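1. Starting from these lines, generate the structure:
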Amino acid sequence: MEVLDPSRAAEDIARIAADFERQAKSFEQLRERMATLTVTETSRDGRIGVTVDNNGVPTDIVLAAGTRGMDPAVVSAEIMSCLRRAQATLRTQVAQTVNDTVGEDPAGTAIADQYAQRFPDVVSGDTGSSVHAPKEPPAHTPPLVSPELDAPRETSATPSRGRKPDRDQVVTPDEPDDDDEYYNRKSWLV
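-> Predicted coordinates for the structure are as follows:
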């Protein structure tokens, strides 16, 4: 049976407490450094930029005047490309910050692993220059606009300054229901 030396036990406890304090300071520094992390990625032509915060959430999207008149699908695809690249860069910066601040600590490794799971590598074609065209609807999907709606309608009324002639038409139900009769007897001024 081993006899514990009280002075050695006190030294061990003091060493453990100092290690915990050092580790707590390291994680406080990590928290402070991560709180200030932001990443901005721009498109290759510089017309679109996306900034993400330390959680990978977009905090700013900048569209230069050159995006005016661009196909919205192209702009959307470019924004998403910039977002994915910013999040992947953030993941790399978080891993580096964790390694520089707390080293090979299991809790730090867990933080870096969470970012790696949330923000995977960018697909090799997702460099900002590739733009994906919108997908064609399946063949069985009816067209969004029918030919009847595209054809101009003939009306006897003359539209007034760009207004559609049907806007002046009041549509009411054929027969009033209980709610209509109830509200017809009430005043909205009260």
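
2. going forward, measure contacts and count neighbours with C-alpha atoms only.
-> OK.

3. And what about Leu83, helix, strand or coil?
-> helix (DSSP: H, G, I helix; E, B strand; the rest coil).

4. Let me see the contact set for it.
-> Leu83 makes contacts with 41, 50-52, 58, as judged by CA atoms under 8 Å, 6 or more residues apart in numbering.

5. Which SSE is immediately downstream of whichever strand or helix holds Ala18?
-> Assigned by DSSP states H and E, Ala18 belongs to helix 6-35. Counting by DSSP H and E, the element after helix 6-35 in chain order, helix or strand, is strand 39-42.

6. Distance from the chain centre to that following strand, please.
-> 14 Å (CA atoms, centre = their mean, to the nearest Å).

7. list the helices and strands that strand packs on?
-> strand 48-52, helix 72-102 (3 or more CA pairs under 8 Å, 6 or more residues apart in numbering; DSSP states H and E).

8. to compare against the first, here's another:
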Amino acid sequence: MDSPDEVERMITEWRAGVAEQAERFDAARRAIDEVSVTETAAGGAIVLTVASSGIPTDLRLGDGVDRMKPDQVAAQIMACLRRAQTRLADRVGSVVVDTIGDAAGGQAIAEEYRHRFPPLPGEDDHRPPLVENADFGLSDLAPDPTPPATVPAAAPVRATRRTPADDDEDWDAPLW
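-> Modelled structure (predicted):
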């Protein structure tokens, strides 16, 4: 059986360990709060930044987007967002290892980010290959292989001709 002095020493060491671990977790929380990731698309015409929550905090559209179709711009923004969030999970994992180490709680934080923002399927370096896009030059978005659907022309509207008598019939009506 341990002596009272040994028990008190073990409790003191345990308290010190818990306090140290709490300080490391607090430092990790502060460091994670400071993490942001910026990604670009369309040759730099689109720049998107996400905060540590994965929520976009900044979106800048350069001059090049005016030569892109709206659906291409939207697809580029969404792809940029997904790449930024994937990199965010990697960055948070690094912060956790640097501040907490291999503690189970730190691994759980990093795993939660990897679960929320998983790696993109089929991408080794988190970037799609550049392809030639005739509408914009080099872009991250492959050209659409199907032409846009054409909208059928509307039937012509027959105009009715008003007579001067038609104009006078509302003249005496109240305005409201």
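
9. What would you report as the TM-score here?
-> Put the two chains on top of each other and the TM-score (TM-score structural alignment, normalised by the length of structure 2) is 0.75; 148 aligned residues with a CA RMSD of 2.4 Å.

10. Tell me the spacing between the aligned residue in structure 2 for Val50 of structure 1 and Ala42 of structure 2.
-> Under the alignment (TM-score structural alignment), Val50 of structure 1 maps onto Leu48 of structure 2. As judged by CA to CA, to the nearest Å, Leu48 of structure 2 and Ala42 of structure 2 stand 12 Å apart.

11. sorry, back to before: residues contacting the match of Val50 of structure 1?
-> Going by CA under 8 Å, 6+ apart, the list of residues near Leu48 of structure 2 reads 38-40, 56-60, 77, 80-81, 84.

12. switch to 7 Å and redo it
-> 38-40, 56, 58-60, 80-81 (CA atoms under 7 Å, 6 or more residues apart in numbering).

13. and the helices and strands packed on strand 39-42 of structure 1, which is most packed in?
-> Between those, strand 48-52 has the highest mean count of neighbours, a mean of 22, where neighbours are mean count of other CA atoms under 10 Å.

14. distance between that strand and the chain's centre?
-> Centre to centre, stretch against its chain (CA atoms, centre = their mean), the figure for strand 48-52 of structure 1 is 11 Å.

15. how big's the offset between that strand and structure 2?
-> Its matched residues in structure 2 lie on average 0.7 Å from strand 48-52 of structure 1 after superposition (mean CA distance after the TM-score superposition for structure 1).

16. Then stretch 20-33 of structure 1?
-> Averaged out, stretch 20-33 of structure 1 is 0.5 Å away (mean CA distance after the TM-score superposition for structure 1).

17. residue range for that stretch in structure 2?
-> By TM-score structural alignment, stretch 20-33 of structure 1 lines up with residues 18-31 in structure 2.

18. List the buried residues of the matching stretch.
-> Residues of stretch 18-31 of structure 2 classed as buried: 21, 24-25, 27-29, 31 (neighbour count, 16 or more other CA atoms under 10 Å).

19. Now find how far off-centre that stretch is within its chain.
-> With CA atoms, centre = their mean, you get 27 Å for stretch 18-31 of structure 2.

20. how much space is there between the equivalent of Val131 of structure 1 over in structure 2 and Val157 of structure 2?
-> With TM-score structural alignment as the criterion, Val131 of structure 1 lines up with Leu141 in structure 2. Using CA to CA, one gets 41 Å for the distance from Leu141 of structure 2 to Val157 of structure 2.

21. Looking only at neighbour counts, state which of these two leads.
-> Neighbours were counted for Leu141 of structure 2 and for Val157 using other CA atoms under 10 Å; Leu141 has more, 20 against 6.

22. now the more buried one, what's its secondary structure?
-> Quick answer, by three-state DSSP: Leu141 of structure 2 is coil.

23. who's in contact with it?
-> 76, 131.

24. would CSV of the helices and strands packed on strand 39-42 of structure 1 with distance to Pro120 of structure 1 be doable?
-> CSV is the format used below for those (distance: least, CA to CA, whole Å):
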stretch, distance to Pro120 of structure 1
strand 48-52, 15
helix 72-102, 6
